[in-house]
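>>> Just need the structure, nothing else, for what follows:
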Amino acid sequence: MTAEIAPQKQMRLRYAGTCRLCGLELAARTLAVYERASQTVRCVDCSEDTTAEPPVVDPGAPGASARREYQRRRAKDEQAIRDRHPRTARLRLALGSERRSTKSWATGATGEEQLGAALERKASNRLRVLHDRRIPGSRANIDHIVVTPAGVWVIDPKRYVDQRPVRRVEGGVVRPRTERLFVGGRNRTPLVEGVEKQLGVLREIVGSDVPLRGVLCFIEASWPVFGGDFRIREIDVVWPRRLHAILDEEGPLVESRIEQLYQQLGLALPPA
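Just a heads-up that it's a prediction; the model follows:
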């Protein structure tokens, strides 16, 4: 009795090919699905049923988790004052100011909301946007993910009013070369490291063939009249208008691939 041959099988390609569904170029050794009848290949993530409706992706709300954390901390601070000073709590709350650690969450949420609204106005079939995505197994989140022809972008907005971001380079001859980010004279290099970690999360999801870009976007910062943006450790440091300009860059991703990546990332990283 002759064994039945499966109509398709998952395999690593011996030669480069093109996905028959989304048009993505598949390099040799890429894991793909080989379809025997048509002798074609398709991406592992591409559905064989082209008539099926794509899953609904929740794009998320800009700054939602930061705003919730601010409200939680504010309520906790106010309750602590009521417990310690029951007779004068109302007056203390009216005249007092919020703790800096609590207020910083409101500042961050406002920055995310402002940038998120601007990205939504720019959104199209060639620019898909996800906001406030939770990283599974972690308390961290990614503020904005944007998919364009140039690739997938991690965008981390920061609101440092009237403070100037600068890059400081040290070493390079005798000592190892180091790059550090300073904002308003204070070392903020951990912000760069945070974006690098987020890019690592996305790389695990989209694979090695998708261009990834990381951006720190400083809102209401102090910038020189001409120029001022720079790149540090492959992370772009820009202001909002400059961000919009670089998001318009062309690249290798066609609209169908942009939509596929949007769906893939939106389902893998749920709203925070």
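
>>> only C-alpha atoms for contact and neighbour calcs from this point on.
Noted.

>>> Show me where the stretch 51-200 of the chain has its strands.
128-134, 141-148, 151-159, 165-170, 178-183, 186-187 (DSSP state E, counting those that start in this stretch).

>>> for those strands, which one sits closest to residue 10?
Closest to residue 10 of the strands of the stretch 51-200 of the chain is strand 151-159 (CA to CA; 26.0 Å).

>>> Could you list the buried residues of the strand or helix carrying residue 245?
Using DSSP states H and E, residue 245 maps to helix 240-247. For helix 240-247, the neighbour count (16 or more other CA atoms under 10 Å) marks 240, 243, 247 as buried.

>>> Same check on stretch 190-206?
192, 195, 196, 198, 199, 202, 203.

>>> ok, and the closest non-adjacent residue to the second one?
Nearest residue to residue 195 in three dimensions, chain neighbours excluded: residue 214, at 6.3 Å (CA to CA, 6 or more residues apart in numbering).

>>> neighbours around the one you found, how many?
Residue 214: 22 surrounding residues under other CA atoms under 10 Å.

>>> So which of the strands of the stretch 51-200 of the chain is nearest residue 111?
strand 151-159 (5.6 Å).

>>> Now do that closest one: which elements does it pack against?
Judged by 3 or more CA pairs under 8 Å, 6 or more residues apart in numbering; DSSP states H and E, strand 151-159 is in contact with helix 100-122, strand 141-148, helix 189-206, strand 212-219.

>>> To compare against the first, here's the next sequence to fold:
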Amino acid sequence: MGAISLQLEKLQHLQVLILSNNNFSGVIPSSLSNLKAMKNQTESSNVLQYSNSSTMSYVDKMEIVNKGQFLEYAKSLAMVRCLDLSGNNFSGDIPRGIGFLIDLKFLNLSRNHLSGTIPTTFGNLVKLESLDISRNNIIGYIPGELQLLTYLSYFNISYNNLSSRILIGGQFLTFNGGSFSNIAHLCGLQINRSCSSSLSPKFTQDEDGSEEEWDEDVWWEVGIGLSFGFGFAIFIGVLCFNKKYHFKCFKTMDEFIFILDQYVKENKF
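Prediction:
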């Protein structure tokens, strides 16, 4: 059937694009990131209802593959944002621009020949409820940014070539082993497979165009340090600014500094 028309980006009111189970090929156009209705929720969320007489009317309905099942949407159809390109012959990388369609609720790119990595921009899809990129040739790691998707209730990356520790933040502990089937180099609690330290999940920060990778252990240490510092600051604040303990606080601090100074002098540090 060939490639997707680049003219699709002109459909600025398009909320649902389902091209599943066809023979489209080539790369997924980066211009899909210009679909305005998938970037910004329209003000109207009314039921799409039509009538030509007082006795005859109908309401738009649509079946969408959501969370691995066919679900019918009618009353809430006006609020649905869906991009389904599954079951085709698309190849190449997943466009980073898809991560800027911030009103998407359902994204299905499964059963293609896509390669490259999972875009870190997917962390922008904070309204996403279902993400399926299974049965492709995706490599690399699971981006830590996906832990930001707090509405995500269905996730499937099975049958890919990822090498990563499965995330444990956000919604990830709610996903079972079926979300990660047939990936030899994955490890984590969800599939009962222990990990080496080299397979820590990574968080990429590219605001300035560069990438900086932080593994899970670093985030853990930073979190502990910040928690301790915050708690200590509150403790000192209560002691020093409460009139009842104000004098005792500074007297104790003076004594501590004096003792520390004497210790340093005696040991000739």
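
>>> tm score of chain vs chain?
In this superposition the chains share a TM-score of 0.21, using TM-score structural alignment, normalised by the length of the second structure; 104 aligned residues with a CA RMSD of 6.7 Å.

>>> closest to residue 265 of the first structure among the buried residues of helix 240-247 of the first structure?
Nearest to residue 265 of the first structure among the buried residues of helix 240-247 of the first structure, with distances taken as CA to CA, is residue 247, at 18.1 Å.

>>> quick revisit: so the residue nearest to residue 195 of the first structure makes contact with residue 202?
No - counting by CA atoms under 8 Å, residue 214 of the first structure stays clear of residue 202, with 10.7 Å between them.

>>> What segments of the stretch 1-150 of the first structure are helices?
64-84, 89-95, 100-122 (DSSP state H, counting those that start in this stretch).

>>> Deepest-packed of those, please.
helix 100-122 (a mean of 18; mean count of other CA atoms under 10 Å).

>>> ok so, going back, which strands and helices sit next to the next helix or strand after the helix holding residue 245 of the first structure?
Going down the chain from helix 240-247 of the first structure, the next helix or strand is helix 255-268, by DSSP H and E. When contacts are defined as 3+ CA pairs under 8 Å, 6+ apart, helix 255-268 of the first structure packs onto strand 128-134, strand 141-148, helix 189-206.

>>> Quick one, which of these gets closest to residue 105 of the first structure.
strand 141-148 (13.2 Å).

>>> So which elements touch the closest one?
Checked by 3+ CA pairs under 8 Å, 6+ apart, strand 141-148 of the first structure has strand 128-134, strand 151-159, helix 255-268 packed alongside it.

>>> With mean neighbour count as added columns, please give the ones you listed in JSON lines.
Putting these into JSON lines (neighbours: other CA atoms under 10 Å) gives the following:
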{"stretch": "strand 128-134", "mean neighbour count": "24"}
{"stretch": "strand 151-159", "mean neighbour count": "23"}
{"stretch": "helix 255-268", "mean neighbour count": "19"}
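
>>> out of everything not next to it in sequence, what's closest to residue 78 of the first structure?
residue 93 (7.1 Å).

>>> does residue 26 of the first structure really touch residue 18, like I thought?
Yes - under the criterion of CA under 8 Å, residue 26 of the first structure lies in contact with residue 18, with a separation of 5.5 Å.

>>> Would you mind telling me which of the two has the busier surroundings?
residue 26 (19 against 15).

>>> ok, now how distant is the more buried one from residue 43 of the first structure?
8 Å (CA to CA, to the nearest Å).

>>> Any chance of TSV for the buried residues of stretch 190-206 of the first structure, columns distance to residue 12 of the first structure?
Formatted as TSV, those follow (distance: CA to CA, whole Å):
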residue	distance to residue 12 of the first structure
192	35
195	32
196	29
198	28
199	25
202	22
203	19
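
>>> Next, the buried residues of stretch 247-255 of the second structure.
residue 249.

>>> List of residues touching that stretch?
For stretch 247-255 of the second structure, the surrounding residues in contact (CA atoms under 8 Å, 6 or more residues apart in numbering) are 239, 240.

>>> that older thread, which neighbouring elements make contact with the helix holding residue 245 of the first structure?
Judged by 3+ CA pairs under 8 Å, 6+ apart, helix 240-247 of the first structure is in contact with strand 212-219.

>>> Could you tell me the angle between the strand it packs on and helix 240-247?
Calculated by axes from the mean of the first three to the mean of the last three CA atoms, to 10 degrees, strand 212-219 of the first structure forms an angle of 160 degrees with helix 240-247.
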